[in-house]
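Asks: sequence unknown, structure follows:
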């Protein structure tokens, strides 16, 4: 497994082809996923069912031939064990309660022990690893800032007003919440690695809403702490760091001790390579999978060509695959990435 192209690319080693996986690859675009989901009840109940979650995790391997599986779960799985209720409401997305507003509210939260309170996640990993012998399994967590945004807002937001004003106006609240989330994420990812995942991705999905100054001051130190502890405990496990619309933060994040910087589709690879010496991941626009095959092939060729100049390159979409995507297009993408990258080498 150590010599699998995904892990070699993450480490910056040469590969025979460009490996590819797809964010949200075990999702609603798949008819088999929808069938399995119907057996579980709610989305969160599916995440808590190790057997069904393992089946969903492995679906993209069987259906579209990606080079890695990613654990089927959700960024809110550890959050609900902190003492916050998470409910997915149609038309609104995740709704979190109670909303954290004070330091006293933070003090009521707890750091879950993954082996005891998130054992179903670790059991899912064990089940997947027993069935997946030829490709790596990716574990993941949301990053403190992204999780804090939801916790302070009580759900999704367009302006991040509660999060930003807490960051600027109530530093005690901000530090208390970010500190506990840092501990939660660190222990959660460490437990996933101990259970058998081969690499991990930290989703700081919404960090791009911050200026470089605010990100570096209020967010970066907490992510850095997570990464440093993980590297101390698990030095051989590659770490991917990803955020949306965050090209202005690449230079700052290059200081993280991560192996791979994930790029969204707005970030040109040459631009990124001027700002990072790490391996990269990305970065096809998810909507490109609705284009004609010739357009997809043209875009893949450009990304693969530019990726050859990176220390290492893992092909991916620049964000999650859209639910309306035709699975045949996803299969075509994977085959095209493999074919073109092999031709180029």
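Replies: In hand now; what should we look at? Treat the numbers as computed from the prediction; the structure is a model and nothing was measured.
Asks: C-alpha from now on. contacts and neighbour counts both.
Replies: Fine.
Asks: What strand or helix carries residue 251?
Replies: With secondary structure defined by DSSP states H and E, residue 251 is part of helix 250-253.
Asks: Not counting that helix itself, show me its contacts.
Replies: When contacts are taken as Cα atoms under 8 Å, 6 or more residues apart in numbering, the neighbours of helix 250-253 outside the stretch itself are 212, 216, 220, 261, 272, 275, 276.
Asks: Confirm for me that the fifth one is in contact with residue 248.
Replies: Same thing as residue 272. No - checked against Cα atoms under 8 Å, the pair residue 272 and residue 248 is beyond contact range at 9.5 Å.
Asks: Looking only at neighbour counts, state which of the two leads.
Replies: Using other Cα atoms under 10 Å, the more surrounded residue of residue 272 and residue 248 is residue 272, with 21 against 15.
Asks: How about the contacts made by the more buried one?
Replies: Residue 272 makes contacts with 247, 250, as judged by Cα under 8 Å, 6+ apart.
Asks: what helix or strand does it sit in?
Replies: With DSSP H and E as the test, residue 272 turns up in helix 269-273.
Asks: Counting by contacts, list what the following helix or strand past that helix packs against.
Replies: Where DSSP H and E defines the elements, the next helix or strand beyond helix 269-273 is strand 279-281. Strand 279-281 sits against helix 5-11, strand 260-262, strand 313-314, with contacts defined as 3 or more Cα pairs under 8 Å, 6 or more residues apart in numbering; DSSP states H and E.
Asks: quick one, which of the ones you listed is nearest to residue 91?
Replies: With respect to residue 91, and counting by Cα to Cα, the nearest of the helices and strands packed on strand 279-281 is strand 260-262 at 28.8 Å.
Asks: tell me which residues of that closest one are tucked away?
Replies: 260, 261, 262 (16 or more other Cα atoms under 10 Å).
Asks: Looking at those residues, which is nearest residue 155?
Replies: Lowest distance from residue 155 to those (Cα to Cα) belongs to residue 262, with 24.6 Å.
Asks: Tell me if I'm right that the closest one and residue 240 touch.
Replies: Yes - using Cα under 8 Å, residue 262 makes contact with residue 240 at a distance of 6.6 Å.
Asks: Provide a list of residues in contact with the spatially most central residue of the chain.
Replies: For the chain, the residue lying nearest the average C-alpha position, counting by Cα atoms, centre = their mean, turns out to be residue 203 (4.1 Å). When the contact criterion is Cα under 8 Å, 6+ apart, the partners of residue 203 are 140, 141, 142, 143, 146, 241, 242, 243.
Asks: Presented hereafter is structure B, for comparison with structure A:
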């Protein structure tokens, strides 16, 4: 029998609210920090199937979340497409060469770099009970492209936005290449045991409305359609962070099965504008989880009440902070589990 998370993503209301947290497998857990100290850097962990599976399962053992999210990174796709990838301590990911002109064609594809990720999924699925949904993910083409063009993250995604205006044909070709690699990657995850997938568009909010339609909605619609055609019945969660008023159009036009909502949006207003019956995911502020206290309990209940009339997966508005105290997560879990709305 599927767990309540998978049922909820399929549009069912079970009477209970499933719970998982973005970045739940990672730096806030002492067991993760211990394993990283033993094994080495982030990328080494992500490409070590045994270690990555252990990290994926750590929060399930500790908190009993309803979903286990694959421990990996959205930038394994550009790495598999042929860019060099490494992580600078305290500064984040780096990619080379920078594709400032969008010319990805000179890269030498290395899809074999993704094999350890599929191995991680297989290990996790074999160890998880049927009540826990195995979640896979990938970055959406726009967000992945911003890193490929600039060679790193940026505050305003200026290099990618400028290229999209200056040479939309070249930029479009880059996004199509990312789409193709991403579809193959997600199908590989599904075939290895993933039961639902999330598309992270972390920088969707940086685009003007016409650019959003072209570089966020259209590529995600093609991705969702390709996954649905290739592996029918596997839910696709779309998470276009920062979309604001454009979220309703994203939900209507992309064909995703559920939509993630960041913490900047009022859940009551959001739910009024989404398609009827569409599952939603979110949207507690990660900084409130970091702060804890009575305000955490009050806001958690507010979010639960706001989404009580539709299928709802409780989650954060983005990833959990590495400094979040364990007891605050325990407080959140207890509040969600006790909810009787």
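Replies: Yep, it's here. Just so it is clear, the model here is predicted, and its values are computed rather than measured.
Asks: Tell me how the two chains score on TM-score.
Replies: The TM-score (TM-score structural alignment, normalised by the length of structure 2) is 0.95; 337 aligned residues with a Cα RMSD of 1.4 Å.
Asks: returning to that earlier point: the residue nearest to the centre of structure 1 -> structure 2?
Replies: With TM-score structural alignment as the matching criterion, the partner of residue 203 of structure 1 in structure 2 is residue 200.
Asks: Against residue 234 of structure 2, how distant is its match?
Replies: Using Cα to Cα, to the nearest Å, residue 200 of structure 2 is found at 17 Å from residue 234 of structure 2.
Asks: cool, and residue 312 of structure 2?
Replies: Applying Cα to Cα, the value for residue 312 of structure 2 to residue 234 of structure 2 is 17 Å.
Asks: what about these two, which has more around it?
Replies: Just comparing residue 312 of structure 2 and residue 234: by other Cα under 10 Å the higher neighbour count belongs to residue 312, 31 against 19.
Asks: Quick check: chain neighbours aside, which residue is closest to the more buried one?
Replies: In this structure, residue 312 of structure 2 finds its nearest non-sequential neighbour in residue 280, 5.0 Å apart by Cα to Cα, 6 or more residues apart in numbering.
Asks: show me the contacts for that neighbour.
Replies: 258, 259, 260, 261, 307, 310, 311, 312, 313.
Asks: Relative to structure 1, which residues correspond to stretch 66-83 of structure 2?
Replies: Under the alignment (TM-score structural alignment), stretch 66-83 of structure 2 falls on residues 67-84 in structure 1.
Asks: What's the end-to-end length of that stretch?
Replies: By Cα to Cα, one end of stretch 67-84 of structure 1 lies 35 Å from the other end.
Asks: And for it, what's in contact with it?
Replies: Outside of stretch 67-84 of structure 1, the residues that reach it under the criterion Cα under 8 Å, 6+ apart are 6, 19-21, 25-26, 44, 47, 53-54, 56-58, 60-61, 86, 96-98, 108-112, 117-118, 121, 124-125, 135-142, 147, 184, 188.
Asks: hang on, the earlier thing: so which of the contacts of residue 203 of structure 1 is surrounded by the most neighbours?
Replies: residue 143 (29 neighbours).
Asks: Thought residue 225 was touching that residue, still the case?
Replies: No - counting by Cα under 8 Å, residue 225 is not a contact partner of residue 143 of structure 1; they are 11.3 Å apart.
Asks: Please enumerate the shared neighbours of those two.
Replies: By Cα under 8 Å, 6+ apart, residue 143 of structure 1 and residue 225 have these common neighbours: residue 182.
Asks: related to what we said a few turns ago, now the helices and strands packed on strand 279-281 of structure 1 in CSV, please, with extra columns for distance to residue 153 of structure 1.
Replies: Putting those into CSV (distance: least, Cα to Cα, whole Å) gives the following:
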stretch, distance to residue 153 of structure 1
helix 5-11, 34
strand 260-262, 26
strand 313-314, 34
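Asks: if we can go back for a sec, as TSV, the contacts of residue 203 of structure 1 with distance to residue 232 of structure 1 and secondary structure would be great.
Replies: What follows is the contacts of residue 203 of structure 1, written out as TSV (distance: Cα to Cα, whole Å; DSSP: H, G, I helix; E, B strand; the rest coil):
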residue	distance to residue 232 of structure 1	secondary structure
140	18	strand
141	18	strand
142	20	strand
143	18	coil
146	24	helix
241	17	strand
242	21	strand
243	23	coil
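Asks: got a markdown table for these, with distance to residue 199 of structure 1 too?
Replies: A markdown table is the format used below for the contacts of residue 203 of structure 1 (distance: Cα to Cα, whole Å):
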| residue | distance to residue 199 of structure 1 |
| --- | --- |
| 140 | 8 |
| 141 | 12 |
| 142 | 15 |
| 143 | 16 |
| 146 | 20 |
| 241 | 11 |
| 242 | 14 |
| 243 | 17 |
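Asks: Nearest to residue 161 of structure 1 among those residues?
Replies: For these, the residue nearest residue 161 of structure 1 by Cα to Cα is residue 146; the value is 13.3 Å.
Asks: Just give the number of residues close to residue 328 of structure 1.
Replies: Burial measure for residue 328 of structure 1: 11 neighbouring residues, criterion other Cα under 10 Å.
Asks: Check residue 311 of structure 2 too.
Replies: Around residue 311 of structure 2 there are 26 other residues, counting by other Cα under 10 Å.
Asks: Now do the same contact list for it.
Replies: In this structure, residue 311 of structure 2 makes contact with 8, 9, 11, 12, 13, 277, 278, 279, 280, judged by Cα under 8 Å, 6+ apart.
Asks: What does residue 243 of structure 2 correspond to in structure 1?
Replies: Under the alignment (TM-score structural alignment), residue 243 of structure 2 pairs with residue 246 of structure 1.
Asks: Against residue 308 of structure 2, how distant is the alignment partner in structure 2 of residue 185 of structure 1?
Replies: Per TM-score structural alignment, the equivalent position to residue 185 of structure 1 in structure 2 is residue 182. Relative to residue 308 of structure 2, residue 182 of structure 2 is positioned 33 Å away (criterion: Cα to Cα).
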